[in-house]
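Enquirer: coordinates only, sequence not included:
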């Protein structure tokens, strides 16, 4: 089994990145829908945004799951000694966990909008939209540069 994993590690990495890109595309767009929803005065537009928000969130959630599963598979393939030594990866995993909480919070926000209970401004959602941008920058630098920490 381990030979199979090592022989296919580049495929796992490729699909890990593909699913991550798809996940981030959605996680970048969803808060923009929240901005529009928070700022609209039109009931018709609000109803349309409710559908878009819910469909998008449910569409991107499997991408998040596949990203995490493939990441865990990569860690398993490289082994425990590598994981312990790769301090950059500990930071990356922590950021991914934070992003999963962010993703989960988006479910709450979709529900808030579905029930017409939003009390936050478009400005709040514009700032909220920046969180995954910063996480992405740091995760990409960690994954490709692999800085050494003492």
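Expert: Nice, I can see it. Since this is a predicted model, take the numbers as computed values, not measurements. Residues are numbered from 1 along each chain as shown.
Enquirer: Every contact and neighbour count from this point should use C-alpha atoms.
Expert: Noted.
Enquirer: Following element in sequence after the lengthiest helix in the chain, please.
Expert: If you go by DSSP state H, the chain has its longest helix at helix 43-78. Next helix or strand after helix 43-78 toward the C-terminus (DSSP states H and E): helix 80-85.
Enquirer: let's bring in a second one:
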């Protein structure tokens, strides 16, 4: 189980690295002046590659997390259930990032760069609370 836990942590850290940076690209996309086609296309390419890579990292992170969950489920305390809710929120955040990318690729930047800056802070909060739940196990 320690190997599973170790690889789970590696994949979660990598997944979150992508979730930390992808909305930063969205900030830059929202700031691209009209007519800067090359800059916009370069940022879209970066976002596409990062989204694909981040999604590939999320799959083993979630899969290994499920493996760990099934090992602890019957003796689980409330902290694990709270963590699962936050994992679902993280998956939802990832899905939102993918939807935003699709819209931006279609030429729809629906939000301001300030909105994307605030949106970029959500995974930091999610990861902080998850780590506290896992390490401290407050309930």
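Expert: Perfect, I can see it now. Source: prediction; values computed, not measured.
Enquirer: so how many other residues sit close to residue 21 of the first structure?
Expert: 16 (other C-alpha atoms under 10 Å).
Enquirer: Now check the second structure for the residue matching it.
Expert: In the second structure, residue 21 of the first structure lines up with residue 13, judged by TM-score structural alignment.
Enquirer: Would you tell me what helix or strand its match is located in?
Expert: helix 2-30.
Enquirer: Just give me the mean distance for that helix relative to the first structure.
Expert: Its matched residues in the first structure lie on average 0.3 Å from helix 2-30 of the second structure after superposition (mean C-alpha distance after the TM-score superposition for the first structure).
Enquirer: That helix vs helix 37-72, what angle?
Expert: Helix 2-30 of the second structure and helix 37-72 are oriented at 150 degrees to each other (axes from the mean of the first three to the mean of the last three C-alpha atoms, to 10 degrees).
Enquirer: Grab the most central residue of the second structure for me.
Expert: The centroid of the second structure falls nearest to residue 19 when counting by C-alpha atoms, centre = their mean (3.6 Å).
Enquirer: so that residue sits right up against residue 125, yeah?
Expert: No. Using C-alpha atoms under 8 Å, residue 19 of the second structure makes no contact with residue 125, being 11.9 Å away.
Enquirer: Now whatever residue of the second structure lines up with residue 70 of the first structure: closest residue in space, sequence neighbours ignored.
Expert: Residue pairing (TM-score structural alignment): residue 70 of the first structure is matched to residue 64 of the second structure. Excluding its sequence neighbours, the residue lying closest to residue 64 of the second structure (C-alpha to C-alpha, 6 or more residues apart in numbering) is residue 8, at 5.4 Å.
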